[in-house]
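Engineer: have a look; sequence and predicted model below, questions after that.
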Amino acid sequence: MKISYQYKIEPNKEQSEKIDKTLEMLRYQYNYLLAQRFDWYEMNRCPIDRCPLICHLPELKEQPNYYNQKASLVQLKIDRPWYKDIHSQVLQEVPKKVEITFDRWLKGDVNGKKSGRPRFKSKGQYKTFTYSQFKRHHFVNNRITLSKIGDVKVIVHRPIPDGFDIKTVSVTKKADGYYVTLSLDDKTVPTIKPDFNPDNIVGIDVGLIDFYVASDNTRITAPKHLRRAERKLKSAQRKVSRRKKGSNRRKKAIQILGKQHKKVADTRKDFHFKTANNLLKKYDVVAAEKLNIKGLVKTRLAKSVNDAGWGQFISILSNKAENAGLKVIAINPNGTSQECSSCGHKVKKLLSQRMHNCPNCKVTLCRDLNASLNIKARGTHALKAQLMSL
C-alpha cells in the first residue's frame, strides 16, 4: 500500500535561501537539457514528407536520453563547481523529468495520449525537487534532515502510521511557504478488505447543481468555492495589474494573489477528501461515471466544471478506496440520464429538464437520481464480471 503525507516546514532564513538557490539552479539545468533535446530533434528530423531518389542525408547525432544526460552531470560539477551544493539524487531527477516530459510530447503516455510541446521554465516556475532515497531516522519527531540544506523544523499535524517506510521526499515551494511530501509504503497491508462486501455498492452522478446525487437518494450541494472567492480574487488581480513590473510591490501583490488561489484550491481539496471519506465509510464499492473532463472544459460550462473539480475528486476517491481495500468502478456515462432505471426504456430529454418521466412504466423521479440508479446497475454488472475473471 502506497500513500503520501504532506507537511509544512519552517526553514530558517539561511535554509530558505538554500532551497530557493537549489530550485533556481535546477531550473537552469532543466532548460539546458530540454534545449539539448530540441536541438537534436530539429537537426535530425526531415522538414518535408518526401525526397528525391538521390539526396544528401546529414550525419545523425547521438540522441540525448536519460542515461547520457545523467552522465553529463559529472562534467557539470567540474565546469560549474557551485552545483556541488546540490545533492546528487536531487540533480539526477532533472534529466528524468526532461525524459518524461519529452516522451509525453512525442510518444504519449501509457494510454497513448500526447501532451503539448514542452516549455522552458521561467523564473519561479520550477518549484519541486526530490530525494529519491530517504532513511527513516532522518525524520524524527518534528525535525527532518535534508541533505545539503540542513535540519529543518516540520509541523507534524498527523503522525506517520506504524510499519510504513519512507521511500522518497519531495520539497515544494508554494505561495504560503515550503512543504515536504513523504511517499510512504507498507507491503504488509492487504489490497482487499477482509470483510469486503460486493453487494454494498452505491452509484453516484456528479453535477454542477448538486456535487453528486447517490443511488440511495442522498445528495450534496455543489460548494462552488471559486465562485464564492471571485470578489477577493478580482481585487487581488487588479492590484497586481496596477503595480509596476519588476517592483517589490508587484512581487508582494503576486504573493497575495497566489495565497488567495491556494486557499481556494485547498478548500476544494479538503471538501473532496471529506466527501470521499464519508462515501467509503458507508459503502465498499462506489460506481462513478468516467467523464471526458477535457472535452467539458472546452464548453461554456468550463468555469463551473473546473470549480467542481470532478477529476480531482474521482482521483482522491480511487486512491482512498485502494488504500482501504475497497473499489471504485468507472462506468461509461453514455445514456445514463436517458434510460429509465425502472424498465430500461429510453426517454430523451434536454439538459434543462430536471425530472425523469417514463411514459412506459409511469415512473417519475429526479433526473440525477435516475442516472445514479443506472450507474449503480452498470457498476454491479461490471463488478460481477471482474470477480468472475479472478
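Structural biologist: The structure has been received and is ready for your questions. Residues are numbered from 1 along each chain as shown.
Engineer: contacts, neighbours, all on C-alpha from now
Structural biologist: Will do.
Engineer: show me where the stretch 151-300 of the chain has its strands.
Structural biologist: 165-174, 177-185, 201-206, 210-214, 219-221, 285-289 (DSSP state E, counting those that start in this stretch).
Engineer: elements contacting the longest helix along the chain?
Structural biologist: If you go by DSSP state H, the chain has its longest helix at helix 248-282. Packing partners of helix 248-282 (3 or more Cα pairs under 8 Å, 6 or more residues apart in numbering; DSSP states H and E): helix 225-228, helix 230-242, helix 310-323.
Engineer: tally of neighbours for the closest residue to residue 261 other than its chain neighbours?
Structural biologist: Distances taken as Cα to Cα, 6 or more residues apart in numbering place residue 233 nearest to residue 261, at 7.4 Å, with adjacent residues excluded. Residues near residue 233, counting by other Cα atoms under 10 Å, number 20.
Engineer: now do the contacts for residue 233.
Structural biologist: By Cα atoms under 8 Å, 6 or more residues apart in numbering, residue 233 lies in contact with 257, 260, 261.
Engineer: one step back: ranking the helices and strands packed on helix 248-282 by burial, who's on top?
Structural biologist: helix 310-323 (a mean of 18; mean count of other Cα atoms under 10 Å).
Engineer: ok and that helix relative to strand 210-214, angle-wise?
Structural biologist: Helix 310-323 and strand 210-214 meet at an angle of 40 degrees, taking axes from the mean of the first three to the mean of the last three Cα atoms, to 10 degrees as the criterion.
Engineer: what is the nearest of the contacts of residue 233 to residue 2?
Structural biologist: Checking those against residue 2 by Cα to Cα gives residue 261 as the nearest, at 28.8 Å.
Engineer: this is the comparison structure:
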Amino acid sequence: MNWFDTVEFPKDGDGCRWDSTPHDPVIRVRLQGVGHVRVHQHRPVRGRVKTVSVKREGRRWYVILSCNDVPAEPLPATGAVTGIDMGITHFLTTSQGEHQPNPRHGKRTADSLAEAQRALKAFPRRKREQRTAKHRRAVEKVAALHRKVRRRRRDHAHKTALAMVRTYDVIAHERLSIANMARAPKPRPDPETLGGFLPNGAAAKAGLNNSIHDVGWGVFLGILAHKAESAGRKLIPVDPRNTSRTCPRQLCGHASAENRPTQDKFCCAHCGYTDHADRVGALNVAIRAGLVLPDVA
C-alpha cells in the first residue's frame, strides 16, 4: 500500500463501484478486496460516473470521479465582453482596467517551506519503509505545506474564474506557452577560457520562473475553460506577442519596445497615448479576438 498514492479504476463497476443509491444520506464507494467505505461528499455528482480514482494525500484519502453526460447550466446573458492580460504584478487585468491582485501563495509560504525542507535534509536518504517516526513527520510536514499552497492557488483560481464567467459573455485571453516562458536560459560558453561560461542571467531568470509558477496561469486558464463551457460562455485565445507594446488606438497601432518605458507604464512613441501597460495588453487581446470595444480615446 505504501508504494502507490493513486489507484485509478478505468470503469465504474470494474473493481470499484460508486454507490448511487437515491435518497440515501450515507454515500459509499465499494472497493474490491476492501468492501464499502463511507465517503464525505462535498457536492452532488452530476452526469454518469466514468472512472473512479482513489488518491492519498498525507494521511487523508480522496475519491475522484470523472463523469460523462454532465448537464450544462448556462448563465443568463450579460452582454459584456472583455480581454484579459495575465501578469505577475497583477494576477490579471481586464480591458475595462480592473486589476486582480496576485495573492503570491507560494511566496507567502516560502519561509515555512524552506525551514521544513532544511529539517528534512538533516535526515539521511532512506527507503520509505526504513524511515523513522521523526523522518516521516518531517516528510509529512513538507508535503502538507506544498498541499496548502496548491489548494489555496486552486481556490483563488476557482473564485476568480467564477466571477469572470458570471460577468462576461465572451472572454479573450492570451494563448500562453508557460513551459517556454519558464525555461531556464542556455549556458553561454566562454571562448577565452577552457570550460568556462559567461553570465547568462540564470539567477534572475530563476526568480522570474518561480514567480511564473507561483501565479498559476495554467491552473486558472484550465478552470476558466471548464467553467465557461458549463456556463455557456465563449473563450477566445489569441497570440500574446507584443500585446503590451502595441498602441491600441485604431488609427495608430504602433508596436515598439520604446512604447513601454517601465514595467507599468505605456506611452506610445508615435501618437503619445498613455495608459497602464497591463490594460493596454488586455485591450489588444480583446482587439485581436475581434471583440467590439469602445474606441480608445
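Structural biologist: That came through fine. What you see is a predicted model; the values in this text were computed from it and never measured.
Engineer: who's in contact with the most centrally placed residue in the first structure?
Structural biologist: Closest residue to the average C-alpha location of the first structure: residue 312 at 6.9 Å, with Cα atoms, centre = their mean. For residue 312 of the first structure, the contact set (Cα under 8 Å, 6+ apart) comprises 269, 272.
Engineer: which of the contacts of residue 233 of the first structure has the most neighbours?
Structural biologist: residue 257 (22 neighbours).
Engineer: counterpart of that residue in the second structure?
Structural biologist: In the second structure, the residue matched to residue 257 of the first structure (TM-score structural alignment) is residue 142.
Engineer: got it, and residue 170 of the first structure?
Structural biologist: Here residue 170 of the first structure is matched to residue 53 in the second structure, going by TM-score structural alignment.
Engineer: surely that match meets residue 63?
Structural biologist: Yes: contact criterion Cα atoms under 8 Å: residue 53 of the second structure and residue 63 qualify, at 5.7 Å.
Engineer: what do we get in the second structure for the residue nearest to the centre of the first structure?
Structural biologist: Using TM-score structural alignment, residue 312 of the first structure sits opposite residue 219 in the second structure.
Engineer: ok, residue 73 of the second structure - how many residues close by?
Structural biologist: Look at residue 73 of the second structure: counted by other Cα under 10 Å, it has 11 neighbours.
Engineer: try residue 160 of the second structure
Structural biologist: Residues lying near residue 160 of the second structure (other Cα under 10 Å) number 17.
Engineer: measure it to residue 217 of the second structure for me?
Structural biologist: Residue 160 of the second structure is 12 Å from residue 217 of the second structure, where distance means Cα to Cα, to the nearest Å.
Engineer: before we move on, back to that, of all the helices and strands packed on helix 248-282 of the first structure, which one comes closest to residue 95 of the first structure?
Structural biologist: That would be helix 310-323 among those, by Cα to Cα, at 27.4 Å.
Engineer: what residues are up against the equivalent of residue 355 of the first structure over in the second structure?
Structural biologist: Aligning on TM-score structural alignment places residue 355 of the first structure opposite residue 265 in the second structure. With contact set as Cα under 8 Å, 6+ apart, residue 265 of the second structure has these partners: 274, 275, 276, 277.
Engineer: which among these end up buried?
Structural biologist: 275, 276, 277 (16 or more other Cα atoms under 10 Å).
Engineer: what's the last one aligned with over in the first structure?
Structural biologist: Pointing back at residue 277 of the second structure there. Per TM-score structural alignment, residue 277 of the second structure is aligned with residue 367.
Engineer: which residues touch that match?
Structural biologist: By Cα under 8 Å, 6+ apart, the neighbours of residue 367 of the first structure are 337, 353, 354, 355, 356.
Engineer: quickly find the element holding the closest residue to residue 17 of the second structure other than its chain neighbours.
Structural biologist: Spatial nearest neighbour of residue 17 of the second structure, excluding adjacent residues (Cα to Cα, 6+ apart): residue 30 at 5.0 Å. Residue 30 of the second structure is part of strand 27-31 when elements are defined by DSSP states H and E.
Engineer: average distance between that strand and the first structure?
Structural biologist: Aligned to the first structure and superposed, strand 27-31 of the second structure gives a mean residue distance of 2.3 Å (mean Cα distance after the TM-score superposition for the first structure).
Engineer: just want the angle from that strand to strand 60-68.
Structural biologist: 90 degrees.
Engineer: tell me which other helices or strands strand 27-31 of the second structure touches.
Structural biologist: Going by 3+ Cα pairs under 8 Å, 6+ apart, strand 27-31 of the second structure lies up against strand 16-18, strand 35-39.
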